[in-house]
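Peer 1: Requesting a structural model of the entry that follows:
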Amino acid sequence: MREIKDKVTFKGNPVTIVGEEVKVGEKARDFTVLASDLREVKLSDYAGKVVVITVFPSVDTGVCALQLARFNQEAANFSDDVQLLTISVDLPFALGRYCADKGIKNALTASDHRDLDFGLKYGFVIKELRLLTRGTIIVDKEGIIRYVEYVPEVGQEPNYDAALEVVKKLV
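Peer 2: The predicted model follows:
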């Protein structure tokens, strides 16, 4: 397990990111997270689809809520061969409640709380907080990573336009 320092800040302070940083062109690593009904969800469940993975610390914060809402809205325009998967370390029940309350229907929202399997395999774990940092990963239909964004300041939104351009090119 690798630690990356001084790459990401939280409220202006550097934090340590733990896990294996991924790069464009690499084969995507399978992982297991939990859906709001506690069902295991794996990346491999979506083999043959473009998978947009959007990552954030907690749905109970303003920027994370904006990120989830924006990607959920954009996913309404995705074709059937694109899967939006949002991941945080919020408890599955909290994610389910939030999505029901806010009408989030286009995103499969999942929790990495149990094992940090996604966060460690993709280099998103904030060591000091046991939260995931913010970012976006896009995996093509062949399972190759085609887009990676680790947002440098946790309080900033991801680059939606850049990610959505990649999705358009892949479908």
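Peer 1: C-alpha from now on. contacts and neighbour counts both.
Peer 2: Fine.
Peer 1: The biggest helix by length in the chain - contacts with which helices or strands?
Peer 2: Counting by DSSP state H, the longest helix found in the chain is helix 62-75. Packing partners of helix 62-75 (3 or more Cα pairs under 8 Å, 6 or more residues apart in numbering; DSSP states H and E): strand 82-88.
Peer 1: want to put them side by side, so please do this one too:
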Amino acid sequence: MKENKGVVTFAGNPVTLLGELIKVGDTAPDFTAVGEGLKPARLSDYKGKTVILSVFPSVDTKVCAAQTRRFNKEASGLSEHVVVLTLSKDLPFALGRFCAAEGIDRIHTLSDYMHSEFGLKYGFLMKENMLLARGVVVINPAGKVTYVEYVKEVTSEPDYTKALEAARAAL
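Peer 2: Predicted coordinates:
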């Protein structure tokens, strides 16, 4: 398995990302994660749409919660042809509880807890703690990656403006 060093830090400490780092122009690899109601959810379920993948370690942290709230807010201003999927290693129950308490209803929460398939296929899995690093990936309706951000310091927020511009441009 490929190990990527020097891409991100977590609380100032370098971490190793496992798997292949995704790049603009790549065909987005399909993956299966756990969705609401413990049902399998696949990227291919959203074929033909522009997909924003909002990736973070755990919704139970301040920055991850802020990222989820922000993308939920921004989703209301996006085309119906754009879908926002969040991915973390949180259990689906925790994601559901957070979304219910916060009124999060415009995005879909997915958990990579079971097999880390997303984390490994997209290079977001941190070896040291087996959580997902923070970032954003935008995929156009043809299934091509049009934007990628691996947030350099995992405890920082992503560049929402660039991600949203990429999503609008991908339509």
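Peer 1: What does the TM-score come to for these two?
Peer 2: Once superposed, chain against chain, the TM-score is 0.98 (TM-score structural alignment, normalised by the length of structure 1); 171 aligned residues with a Cα RMSD of 0.7 Å.
Peer 1: if you line the two up, which stretch of structure 2 does the longest helix of structure 1 fall on?
Peer 2: The aligned range for helix 62-75 of structure 1 in structure 2 is 62-75, by TM-score structural alignment.
Peer 1: mean distance, the matching stretch to its aligned residues in structure 1?
Peer 2: Stretch 62-75 of structure 2 differs from its equivalent in structure 1 by a mean of 0.4 Å after superposition (mean Cα distance after the TM-score superposition for structure 1).
Peer 1: Give me the contacts around that stretch.
Peer 2: Stretch 62-75 of structure 2 is contacted from outside by 54, 56-59, 83-84, 86, 102, 104-107, 155-158, using Cα atoms under 8 Å, 6 or more residues apart in numbering.
Peer 1: that older thread, list the buried ones in the longest helix of structure 1?
Peer 2: V63, C64, Q67, L68, A69, F71, N72, A75 (16 or more other Cα atoms under 10 Å).
Peer 1: can you check stretch 47-59 of structure 1 too?
Peer 2: Applying 16+ other Cα under 10 Å to stretch 47-59 of structure 1 flags K49, V50, V51, V52, I53, T54, V55, F56, P57, S58, V59 as buried.
Peer 1: and what of stretch 91-103 of structure 2?
Peer 2: Of the residues in stretch 91-103 of structure 2, those buried (16+ other Cα under 10 Å) are L91, P92, L95, G96, F98, C99.
Peer 1: re the thing from before, the buried residues of stretch 47-59 of structure 1 in strands, which ones?
Peer 2: Counted as lying in strands by DSSP state E, out of those, are V50, V51, V52, I53, T54, V55.
Peer 1: so who does the spatially most central residue of structure 2 touch?
Peer 2: Closest to where the C-alpha atoms of structure 2 average out (Cα atoms, centre = their mean) is V55, at 2.5 Å. Residues near V55 of structure 2 by Cα under 8 Å, 6+ apart: T86, L87, S88, L132, A133, R134, G135, V136.
Peer 1: and the fourth one, how far is that from E80 of structure 2?
Peer 2: Shown here: L132 of structure 2 relative to E80 of structure 2, a distance of 28 Å by Cα to Cα, to the nearest Å.
Peer 1: of those two, who's got more company?
Peer 2: Using other Cα atoms under 10 Å, the more surrounded residue of L132 of structure 2 and E80 is L132, with 28 against 10.
Peer 1: so who does the more buried one touch?
Peer 2: V55, F56, P57, S88, K89, G119, F124, L125, M126.
Peer 1: can I get the ones in strands among the buried residues of stretch 47-59 of structure 1 in TSV with distance to V171 of structure 1?
Peer 2: Shown next, in TSV, are those (distance: Cα to Cα, whole Å):
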residue	distance to V171 of structure 1
V50	8
V51	11
V52	12
I53	16
T54	18
V55	22
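Peer 1: Done for today, thanks.
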